[in-house]
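Peer 1: I would like to see how this sequence folds:
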Amino acid sequence: MLFDMEALEAQNRYKILASTVTPRPIAWVTTLSENGAINAAPYSFFNALGHEPPTLALGLLAGKGRFKDTATNILATGEFVVNLVSEDNAAAMNVTCIDAPPEIDELALAGLTPAPSHAVRPPRIAESPVSFECRVLTSLVTGPRQTIVIGRIVCAHVGDAFVQDAERCYIDTQGLRLVGRMHGSGWYARCTDLFQMDRPNWAEWQRNGEASRVASDGAL
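Peer 2: As a prediction, the model looks like this:
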C-alpha cells in the first residue's frame, strides 16, 4: 500500500515512521538551561553518523507551541550529553518522559545521579552504562515543530565492567543490555535475540560462483 507522506497528517506520518523504523536506539539526553537547570529526556529519533569526526544526530520534536526543553537548551548552550539506556535503568528513563515544567529536575524525580562531565557543562547520568559528551556541530530547523541537531562527540564514558580491552577499545556490547524503542506507546525491545552473518568478500564470491558453475556443468 502506498502512503503519500506529503498528504498525510503529521500524527499519521509519525505512526508510519515509528512503527517501521525499529528498533531505534534511545538517546537519553541531559542538558543545562542557560540558568543552570538540569533537564533529562529520552529521544528515539537518534543514531550515530560516523567516526571521522565522531558524530551523532538527534531529531527533536516540539512540544505544545514551542520546542521542548532539550532542544531549547541545546540550541542556547551548544552542549549536551547522550546517555544510553540499559534494562537496569529503563524504568527510570520512563520517569524522565514526564511532561514536567522546565524548572523540574527529571534526574532527581527518577532517583538518578548526575555525574560531572569531562569537557562539557551538562552532567551525564551515572547509572547509564555509556555516555557521550557532545558539542553542537550544526543544527537545522526542518519545520515549525522539528529540529535536527548533529553533535560532535568529544568524550565517551563506558562503564569499567563493560570494557574488555581498553587499549584496543573492545567493548562487551551484549553485556550493556541496551534497550531500543519499538512501535506504539510504551513498547521497547531487548537486544537478546541475535544472529551473525559474515560480510561477503568479492574474490570469494567469484571463486564460489565459478566452482558452482563447474559443478553444474559436470552434472550435465
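Peer 1: all contacts plus neighbour counts: C-alpha atoms, from now on.
Peer 2: Will do.
Peer 1: Find the nearest non-adjacent residue to Gly78, please.
Peer 2: Val136 (5.0 Å; CA to CA, 6 or more residues apart in numbering).
Peer 1: thought that neighbour was touching Ile148?
Peer 2: No: if you go by CA atoms under 8 Å, Val136 and Ile148 don't touch, sitting 10.6 Å apart.
Peer 1: re the thing from before, which secondary structure elements does the helix or strand hosting the residue nearest to Gly78 sit against?
Peer 2: Using DSSP states H and E, Val136 sits in strand 130-143. Strand 130-143 sits against strand 79-83, strand 124-125, strand 146-158, with contacts defined as 3 or more CA pairs under 8 Å, 6 or more residues apart in numbering; DSSP states H and E.
Peer 1: Met5: which of those strands is closest?
Peer 2: Closest to Met5 of these is strand 146-158 (CA to CA; 15.9 Å).
Peer 1: for the helices and strands packed on strand 130-143, which one sits closest to Leu56?
Peer 2: Closest among those, using CA to CA: strand 146-158, at 5.4 Å.
Peer 1: Now show me the structure for the sequence below, then we'll compare the two:
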Amino acid sequence: MEIDVDELDSAYRLLAGSVIPRPIAWVSTRGEAGENLAPYSFFNVVSVDPPVVMFAPVGIGEDLKDTPRNVLDSEEFVVNVVTMELAEAMNATSATVEGSEFEHAGLERAEGVRVDVPRVADAKVAFECELHDFVEIGRSTMVLGEVVYAHVAEDATTEDKVDVTKLDAVGRLSGSYYASTRDRFSMERPP
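Peer 2: Just a heads-up that it's a prediction; the model follows:
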C-alpha cells in the first residue's frame, strides 16, 4: 500500500498505528476547575540538559482541554509513568468525568515537592515539571516541561538508578491495544 498523506482526512491512524509502542504521559494538573489527570500517548523525552519532556494533546486555542489549559494557567504539571499495576486506573482517567479523575479512578494523590500539583502516589516514577514552552502545531499543541523534581520508587531501582527490568511500563499501541515492557531483550551496540 502506498499513501499520499495529502489525500488522507487525518494521518492519526497511520501514525498512531505505526509509531508503536508509545510511552504514556499520565499528566496531572491543577486549575480553576480543580485537579485533572489524563493520559497522553504522544509523549517523550526531548532534552537531558535541561531535562525536558513533552506531550502533545489534540486541540489549540479555544479547543484546549483541561490539561493543557491548566498547564497554561499554572505553568506546571506532573508526568506520572504508567506501569502494569496502574493500567486500569489510567484507562479509567481517559473518560470524561465531572470532578476529579483521581476520585473517579480511586487513586491516592501525593502533593508535589516543587510544583503545586498532585501526583499519583502509587506511580513508580513521576516527574514534576515547570512549563518550558507551549507550541501549536496544526490542530495539536506540544507542551514542553522542564523536569524540576523526580519521584522514583525504591523497588524500581538498582544501585540508585532506574532499573528497566523492574519498571514494567505500559505503552500505547493503537485503538484499545497497549503493550507492557515485560518481554525484554538486550543487544550490545557495535563499536
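Peer 1: thinking again about what came up before, can you name the residues in contact with the strand holding Val136 of the first structure?
Peer 2: Outside strand 130-143 of the first structure, the residues that touch it by CA atoms under 8 Å, 6 or more residues apart in numbering are 74-75, 78-84, 117-120, 124-125, 147-159.
Peer 1: From Leu8 of the second structure, how far off is the most centrally placed residue in the second structure?
Peer 2: The second structure has Ala25 as the residue nearest its centroid, 0.6 Å off, counting by CA atoms, centre = their mean. Look at Ala25 of the second structure and Leu8 of the second structure: by CA to CA, to the nearest Å, they are 27 Å apart.
Peer 1: so where do the helices sit in the first structure?
Peer 2: Taking DSSP state H as the criterion, the first structure carries its helices at 10-20, 69-77, 90-95, 106-109, 173-176, 202-219.
Peer 1: want to try CSV for these, with mean neighbour count and distance to Glu52 of the first structure as columns?
Peer 2: Output for these, formatted as CSV (neighbours: other CA atoms under 10 Å; distance: least, CA to CA, whole Å):
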stretch, mean neighbour count, distance to Glu52 of the first structure
helix 10-20, 13, 28
helix 69-77, 20, 22
helix 90-95, 17, 30
helix 106-109, 18, 32
helix 173-176, 14, 22
helix 202-219, 10, 26
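Peer 1: Ala189 of the first structure: which of the ones you listed is closest?
Peer 2: Nearest of the helices of the first structure to Ala189 of the first structure, taken as CA to CA: helix 90-95 at 10.7 Å.
Peer 1: That closest one corresponds to what range in the second structure?
Peer 2: Helix 90-95 of the first structure corresponds to residues 87-92 in the second structure, going by TM-score structural alignment.
Peer 1: can you check stretch 186-198 of the first structure too?
Peer 2: Going by TM-score structural alignment, stretch 186-198 of the first structure sits over residues 176-188 in the second structure.
Peer 1: For the matching stretch, which outside residues touch it?
Peer 2: With contacts defined as CA under 8 Å, 6+ apart, stretch 176-188 of the second structure is touched by Pro21, Thr83, Met84, Thr165, Leu167, Asp168, Ala169, Val170, Gly171, Arg172, Leu173.
Peer 1: Isn't the last one up against Leu15?
Peer 2: This points to Leu173 of the second structure. No: here Leu173 of the second structure does not reach Leu15: they are 10.3 Å apart, not a contact under CA under 8 Å.
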